[in-house]
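# predicted model follows, preceded by the sequence.
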Amino acid sequence: MTGFRITVPASTANLGPGFDAFGMALALYDVVEVQATDGELKVEVIDAGAGGVADVPTDETHLVVRAILRTCAHLGVELPGLHLRCSNAIPHARGLGSSAAAVVSGVAAGYALAGREIDTSEALQLAAGFEGHADNAAASLLGGFVLAWSEGGEFHAERFTPHAAIRPVVAVPSVRSATATTRGLLPPTVPHADAAHNAGRAALAVHALTAKPELLLAATEDRLHQHYRAPAYPASTELVATLRARGVAAAVSGAGPTVLALTTTGILPADVGVEGFDVFELPVDLAGVQVAAQ
């Protein structure tokens, strides 16, 4: 039977003020090889980078498998058996969208196994439904910079091409962070002044990210979520503050603890201490999830 190779990018979310709304695809990829079979479910997981495989299930609870089965059921396709081979390069629980990437790869695989082209609007509903928000999923699905929102129980996203001068750099610590834990640190209400501040900075960020990157330092300033989550990753919080004091547009990536720096050089200042972090440039991925027959 025909098999498919799914390549899906990592993503960074929030980008400072765009909590649960902004996402950007990054050129770090998980690769999923999938084939429908007449036999049982078989799942192989390979660590192709910093992904880690020790705590990844290899049964029907695997996130890619769940996304494939949900998508195939939605499309009216039955799978007697499935062979899945996952090469993980996106580090888990670091704020680089590993869960969203897994779901998007599974949704894309479901369309491929059904013999259908991906309907991006429909696929977004399936993928974002796993996490309840569409920022990471939309970025991995569409590529580029995305603005995501929900309305009437449906998820939506608009894709933008980031300014060519923007060169993201990530600082990835060895420690992990759980989204559920960091969300629990957020208060049920915030001061009106902070909400107004973030509304203005989020609007400015769209302009800075697409047309005027020299405004990124101001545009990535956040008062809505990062300082509430600071106790969960003090080293990341300190690095963000240090970079911003040096004029670098830095923020916590997603739920953390990875630090995202939106630079135009692809490097961080040489005298900024990054002990405990792996630092590397990750270009913006412009293509989103890709499917190829094999």
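Okay, I see it. For clarity, every value in this text was computed on a predicted model and none was experimentally measured. Numbers count the residues shown, from 1 in each chain.

# okay, CA-based contacts and neighbour counts for the rest of this
Fine.

# in stretch 126-146, which residues are buried?
126-130, 133-146 (16 or more other Cα atoms under 10 Å).

# cool, stretch 252-265 as well?
Here stretch 252-265 shows 252-264 as buried, counting by 16+ other Cα under 10 Å.

# which residues touch residue 139?
Taking Cα atoms under 8 Å, 6 or more residues apart in numbering as the contact definition, residue 139 lies against 11, 23-25, 145-146, 288.

# endpoint to endpoint, stretch 209-217 covers what distance?
This stretch, stretch 209-217, spans 11 Å end to end (Cα to Cα, to the nearest Å).

# quick one on the thing from earlier: now secondary structure too, for the buried residues of stretch 252-265, in TSV please.
Converted to TSV, the buried residues of stretch 252-265 look like this (DSSP: H, G, I helix; E, B strand; the rest coil):
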residue	secondary structure
252	strand
253	coil
254	coil
255	coil
256	coil
257	coil
258	coil
259	strand
260	strand
261	strand
262	strand
263	strand
264	coil
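
# take a look at this one as well, against the first:
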Amino acid sequence: MFVTVSAPASTSNLGPGFDCLGLALSLRSVFTFEPSDELIVEGCPEAYRNADNLVLQGFRTLCRQAGAEAPTVRLTINAGVPVARGLGSSSTCIAAGAAAANAFLGNPFTKDDLFQICARFEGHPDNAAPCVLGGLTASFAADERFHALALPISPDWRFAAVIPDYEVKTADARKAMPKEISVKDSVFTTSHAIAMINALASGDEDLLAEACRDRLHEPCRRKLIADYETLRALAFESGASAFFISGSGSTLIAMTKSDETALRFTAAARDRFPSFDAHVLETCREGVEVKVEE
């Protein structure tokens, strides 16, 4: 039995939607599982070729949830989603492992079950929701469960992502957050998040330009990304409608409906920062996908 799992990258926050908005992107990692007499992990740095690999942790977590013993596997990783860059690589790994285990066990769990398991593992749902379910989601926790709402999004948006060659540690990004915010800033962020949802659905670039502003996390976190101001200037010089930090960074995303604008920005970013990676991405409508071959 061979199980191949494809899981998408995701971006969270999207400006003012801190810890609730998430979007699956058309950049994927692919994981292949097959039964083995001994644990083998291939396709990743040596430090992760062991049972502590996050994919295998997700695999075992679902097996425990089912009350089953996790089978020994050979895991081959083709990682299209970069690690520790704010594109949901942890969710990608956990969701892939859980989905593969579900397939090995005969699919006793639903997609929502997978989402619950992945969100509990991470402790927050904003990347797990789009990774498992696909598309644009708003997620929250209530009554000891996580909830994910599917939101409409125009297919015309392009997400020009620039991925620096350095990471921003999530712990550092969390420490940079203010302990308290004013009522004025709270109202500003909430109102802009609502407007952001409308702009994403309608494809209104003028509304997006205004809505994608944040006073909660980006003013603090941008200081952790050395090249934020330079890349932001390049994005708007290229004609982008909006610019935001993906997750806690270091990836930065410019939004536009123009393929030419997106390509112009990524080309300018590569020219200015040759060691950085850059992709023009679209919304990924499908979340984690599983293929089984006997």
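Arrived safely. From a predicted model like this one, the values you see are computed outputs, not experimental measurements.

# and the TM-score between them?
The TM-score (TM-score structural alignment, normalised by the length of the first structure) is 0.91; 285 aligned residues with a Cα RMSD of 1.9 Å.

# the lengthiest strand in the second structure: how far from the chain's middle?
The strand that spans the most residues within the second structure, counting by DSSP state E, is strand 17-35. On the basis of Cα atoms, centre = their mean, to the nearest Å, strand 17-35 of the second structure is displaced by 6 Å from the centre of the chain it belongs to.

# could you say what helices and strands that strand packs with?
If you count contacts as 3 or more Cα pairs under 8 Å, 6 or more residues apart in numbering; DSSP states H and E, strand 17-35 of the second structure packs onto strand 2-13, strand 73-78, helix 89-104, helix 128-133, strand 136-142, helix 183-202, strand 277-281.

# now it: which residue numbers in the first structure?
Strand 17-35 of the second structure corresponds to residues 18-36 in the first structure, going by TM-score structural alignment.

# swap in stretch 138-145 of the second structure?
Against the first structure, stretch 138-145 of the second structure falls on residues 147-154 (TM-score structural alignment).

# and the matching stretch, which residues are buried?
By 16+ other Cα under 10 Å, the buried positions in stretch 147-154 of the first structure come out as 147-149.

# one more: stretch 108-119 of the first structure?
By 16+ other Cα under 10 Å, the buried positions in stretch 108-119 of the first structure come out as 108-114, 118.

# repeat that for stretch 180-196 of the second structure.
The neighbour-count check on stretch 180-196 of the second structure (16+ other Cα under 10 Å) flags 188-190, 192-193, 195-196 as buried.

# in a markdown table: the residues you listed, plus distance to residue 163 of the second structure.
Listed next are these as a markdown table, based on distance: Cα to Cα, whole Å:
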| residue | distance to residue 163 of the second structure |
| --- | --- |
| 188 | 29 |
| 189 | 26 |
| 190 | 28 |
| 192 | 26 |
| 193 | 24 |
| 195 | 27 |
| 196 | 23 |
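
# and the gap between the corresponding residue of the first structure for residue 104 of the second structure and residue 103 of the first structure?
Alignment note (TM-score structural alignment): residue 104 of the second structure maps to residue 113 of the first structure. To residue 103 of the first structure, residue 113 of the first structure is 15 Å away according to Cα to Cα.

# with residue 231 of the first structure instead?
29 Å.

# the match of residue 104 of the second structure and residue 36 touch, don't they?
Yes. Using Cα atoms under 8 Å, residue 113 of the first structure is in contact with residue 36, at 7.1 Å.

# so residue 258 of the first structure sits against residue 95, correct?
Yes. Under the criterion of Cα under 8 Å, residue 258 of the first structure makes contact with residue 95 at 5.8 Å.

# identify the farthest-apart pair in the buried residues of stretch 108-119 of the first structure.
Farthest apart among those by Cα to Cα are 113 and 118. That separation is 10.9 Å.

# what lines up with residue 192 of the second structure in the first structure?
For residue 192 of the second structure, the residue aligned by TM-score structural alignment is residue 201.

# so which helix or strand takes in residue 148 of the second structure?
strand 145-151 (DSSP states H and E).

# in contact with the nearest residue to the match of residue 192 of the second structure once chain neighbours are set aside, which residues?
With Cα to Cα, 6 or more residues apart in numbering as the criterion, residue 201 of the first structure has its nearest non-adjacent residue at 4.9 Å, and that residue is residue 219. Residues in contact with residue 219 of the first structure (Cα under 8 Å, 6+ apart) are 16-17, 201-202, 204-205, 208.
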